[in-house]
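Asker: The following block contains a protein sequence and its predicted model.
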Amino acid sequence: MSGDGDGNNWERKLLEKLALESLTEQRRRRRWGIFFKLLAFAYVGFLIWMAGDWGESAENLTDGRGYTALVAVEGVIDAGSEASAEHVIAALQSAYEDKAVRGVIVRINSPGGSPVQAGMINDEVYRLRATRPDLPVVAVVEDMCASGGYYVAVAADKILVDKASLVGSIGVLMDGFGFVGAMDKLGVERRLLSAGANKGFLDPFSPQRDGQMEHARGLLDDIHRQFIEVVRKGRGARLKDAPELFSGLVWTGARSVELGLADGFGTVESVARDVFQAEEIRDFTQKPSVAERFARRFGASMTESVVGALGRISLR
């Protein structure tokens, strides 16, 4: 009898010990879970605080001297790129809303791109300049400011370059492919049904008619005239009377100053220091998230596969 009681006591004590250890482990996990949740909340709160800049006003951070705003236009100006009108305009608007900004630098490294996207940025620069006429805007060209890039630059008060920068290319092009000859050799027949005599305009698998080619050249000439008007509006009397100015050629930065396409030489740092007297530079450039970049790149690749074959109009 006593042996059975001792056995039951031993088993009961073992079960109680296991239950106590399990309860202790659960409490320990709960405490760590609470700790990590608090740590995550603290991290998120810190990010929000930094983004909102709630600690001090911009004026206090710069001792009342203000700072220079930087907006970068990098790469091809296209709806699916980091240099899209959406991103550049958002950055410019943020810079203009900041009362501590003493001047805006638009740093350009672009071969051009969409005339629509470049035109939207150009229009917005003029609109913002009218809201704060005392806030200067300077376009600083580094490696390249061609076509659509120059379309953006001419909206600034001044354009500064490096002597070896590539500037200009004031022209328009439409590129694409034609596969009619290859299809004939392969014995492939194109069957295109359309309503409208020119609905198949620029179809890469169909021969082009003279009237359609003339229409395409008319489109290019019209956009080219718009480009020239924008350049004349922005540069005015500073442009030299040179017949090749609007031919699509590019020039070095040194030559662009001689032609009146640019005003002089300078860098982001020299403009902030010598022109704006605000050496501190704050980058307002909008950076898309990883998910946004993936979505845009996927959408752009799908568009490229279609538009690339049909032909696109670009300032490049």
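Answerer: The structure has been received and is ready for your questions.
Asker: alpha carbons only for contacts and neighbour counts from here, please
Answerer: Noted.
Asker: Tell me where the stretch 201-316 of the chain has strands.
Answerer: When assigned using DSSP state E, counting those that start in this stretch, the strands of the stretch 201-316 of the chain occupy the ranges 250-252, 264-265, 281-283, 312-314.
Asker: Relative to R225, which of those strands is closest?
Answerer: strand 312-314 (13.8 Å; Cα to Cα).
Asker: So which residues make contact with the closest one?
Answerer: 112-115, 148, 172-176, 220 (Cα atoms under 8 Å, 6 or more residues apart in numbering).
Asker: Which ones among those residues lie within strands?
Answerer: Of the contacts of strand 312-314, the ones assigned to strands by DSSP state E are 173-175.
Asker: how about these in a markdown table, adding neighbour count?
Answerer: Formatted as a markdown table, these follow (neighbours: other Cα atoms under 10 Å):
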| residue | neighbour count |
| --- | --- |
| L173 | 17 |
| M174 | 15 |
| D175 | 12 |
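Asker: okay if I get those as CSV plus distance to G308?
Answerer: Written out in CSV, the entries for those read as follows (distance: Cα to Cα, whole Å):
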residue, distance to G308
L173, 13
M174, 10
D175, 8
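Asker: Which of the strands of the stretch 201-316 of the chain sits closest to E59?
Answerer: strand 281-283 (13.3 Å).
Asker: so how far is the closest one from its chain's centroid?
Answerer: Averaging C-alpha coordinates over strand 281-283 and over its chain gives two centres that are 16 Å apart (Cα atoms, centre = their mean, to the nearest Å).
Asker: Which one, of the strands of the stretch 201-316 of the chain, ends up nearest to S22?
Answerer: The closest of those to S22 is strand 281-283. By Cα to Cα, the value is 53.6 Å.
Asker: What are the buried residues along that closest one?
Answerer: For strand 281-283, a neighbour-count test (16 or more other Cα atoms under 10 Å) marks I281 as buried.
Asker: do the same with stretch 285-294
Answerer: So stretch 285-294, judged by 16+ other Cα under 10 Å, has buried residues 285-286.
Asker: Ends of that stretch, what's the gap?
Answerer: End-to-end distance for stretch 285-294, by Cα to Cα, to the nearest Å: 19 Å.
Asker: alright, now check it against this:
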Amino acid sequence: MLNKLRSYLPGKWGKSKPVVPVVRLSGAIGAASPLKSGLNLNSVEDALQTAFSFKEAPAVAFSINSPGGSPVQSHLIYKRIRQLADQNNKQILVFVEDVAASGGYMIALAGDDIIVDPSSIVGSIGVVSAGFGFTELLEKAGVQRRVYTSGKKKVTLDPFSPEVEEDIEHLKSLQHEIHETFIDMVKSRRGDVLSDDDDLFSGLFWTGAKARDLGLVDSIGDLHSTIQERYGKDTKVKVVGTKKRFLSRFIPGANLQGNLSEAAGVLPAAALETLEERSLWAKFGL
């Protein structure tokens, strides 16, 4: 009788509806800069703590939209999610939006179930280092490069110096170690459903539908429908935000009057960061 009466009562006196907290992890993964917060452990820690504080929640969900970035920050976020899931005995649902590639997919591995849109981009299980070489440009411009070091390898892979094969091989060995760590994570989390496709760990990426066939994800679906199908049509979704940076925090000393001299100091670097991040998204046609 009491439970029946509670269903008619408003607010906190009535029967509470199930709530599933959702943390949105969006953007390139890496350290913060003066003009962007960056998707890293520090920027998501508060949101993770809040999401796992919903003691009655049947699960914690993550909505991921990331082309990748720092392997270290990706791994740290993954480990923190799994740690909190184990401590709080919560099921983790991961929903992929446009893309979960490279480090974005590494984070997605924290999910007990990974759900994607059929047109999501998933995969890119590999490691890449990219840069430019300016040696011929310096020669044409008549500029001399002067570097003084203590430690003969301190200018390894310097973009203003000719490449050294030994340095390239050293970089490749580091990439191989990081790649093996990534592969071990995929096999540990998904080994029972992975296909034996030769390209699985080649760095290729696929649509969500193909990724399901390869065993990289579990099913096709969307966040709201999946949650209501699993936990009831009355289940509510509660989005938990991550740290954002506002203009006053972009530029030191910024106020209503503005500070153009200080802004000028950080805007060129911001433009380069924006181009670098855009190149990550562009790789996946986004």
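Answerer: Received the coordinates, thanks. Since the model is a prediction, treat every value here as computed from it, not as a measurement.
Asker: Quick check: TM-score for this pair?
Answerer: Overlay of the two chains. TM-score (TM-score structural alignment, normalised by the length of the second structure): 0.80; 250 aligned residues with a Cα RMSD of 2.7 Å.
Asker: picking that back up, A195 of the first structure is nearest to which of the strands of the stretch 201-316 of the first structure?
Answerer: When the strands of the stretch 201-316 of the first structure are ranked by proximity to A195 of the first structure, the top entry is strand 312-314, at 22.5 Å, counting by Cα to Cα.
Asker: picking that back up, for the contacts of strand 312-314 of the first structure, pick the one with the most neighbours.
Answerer: Neighbours were tallied for each of the contacts of strand 312-314 of the first structure (criterion: other Cα atoms under 10 Å), and the maximum of 31 neighbours falls on G148.
Asker: Translate that one into the numbering of the second structure.
Answerer: G148 of the first structure maps onto G103 of the second structure when the alignment is built from TM-score structural alignment.
Asker: Spit out the contact partners of its match.
Answerer: Shown in contact with G103 of the second structure (Cα under 8 Å, 6+ apart): 29, 66-71, 74-75.
Asker: what's the closest of the ones in strands among the contacts of strand 312-314 of the first structure to P136 of the first structure?
Answerer: Out of these, the member with the shortest distance to P136 of the first structure (by Cα to Cα) is L173, at 32.7 Å.
Asker: I'd like to know how far the alignment partner in the second structure of the closest one sits from G69 of the second structure.
Answerer: Counting by TM-score structural alignment, L173 of the first structure corresponds to V128 in the second structure. Applying Cα to Cα, the value for V128 of the second structure to G69 of the second structure is 10 Å.
Asker: ditto for F250 of the second structure
Answerer: F250 of the second structure sits 21 Å away from G69 of the second structure when distances are taken as Cα to Cα.
Asker: next one: Q49 of the second structure
Answerer: Separation of Q49 of the second structure from G69 of the second structure (Cα to Cα): 23 Å.
Asker: ok, longest helix in the second structure?
Answerer: Counting by DSSP state H, the longest helix found in the second structure is helix 165-190.
Asker: which bit of the first structure covers that one?
Answerer: Per TM-score structural alignment, the counterpart of helix 165-190 of the second structure in the first structure is residues 210-235.
Asker: same check, this time on stretch 204-221 of the second structure
Answerer: Counterpart in the first structure of stretch 204-221 of the second structure, with TM-score structural alignment as the criterion, is residues 249-266.
Asker: start to end distance for that stretch?
Answerer: Stretch 249-266 of the first structure: ends 23 Å apart by Cα to Cα.
Asker: Give me the contact list for it.
Answerer: With contacts defined as Cα under 8 Å, 6+ apart, stretch 249-266 of the first structure is touched by 140, 146, 158-170, 235, 238-240, 242, 245.
Asker: From these, keep the buried residues only.
Answerer: Buried members of the contacts of stretch 249-266 of the first structure, scored by 16+ other Cα under 10 Å, are 140, 146, 158-163, 165-170, 235, 239, 245.
Asker: Tell me which of these fall in helices.
Answerer: Per DSSP H, these map to helices at R235.
Asker: Give me the mean deviation of the strand of greatest length in the second structure from the first structure.
Answerer: Determined from DSSP E, the single longest strand within the second structure is strand 91-101. For strand 91-101 of the second structure, the mean distance from the matching residues in the first structure following superposition reads 0.8 Å, by mean Cα distance after the TM-score superposition for the first structure.
Asker: who are the neighbours of that strand, in terms of helices and strands?
Answerer: Contacting strand 91-101 of the second structure under the criterion 3 or more Cα pairs under 8 Å, 6 or more residues apart in numbering; DSSP states H and E are the following elements: strand 59-66, helix 103-108, strand 113-116, strand 121-123.
Asker: Nearest approach to G232 of the second structure belongs to which of those?
Answerer: strand 59-66 (12.7 Å).
Asker: mean shift between that closest one and the first structure?
Answerer: Mean deviation of strand 59-66 of the second structure from its aligned counterpart in the first structure after superposition (mean Cα distance after the TM-score superposition for the first structure): 1.0 Å.
Asker: give me the stretch of the first structure that that strand matches.
Answerer: Using TM-score structural alignment, strand 59-66 of the second structure corresponds to residues 103-110 of the first structure.
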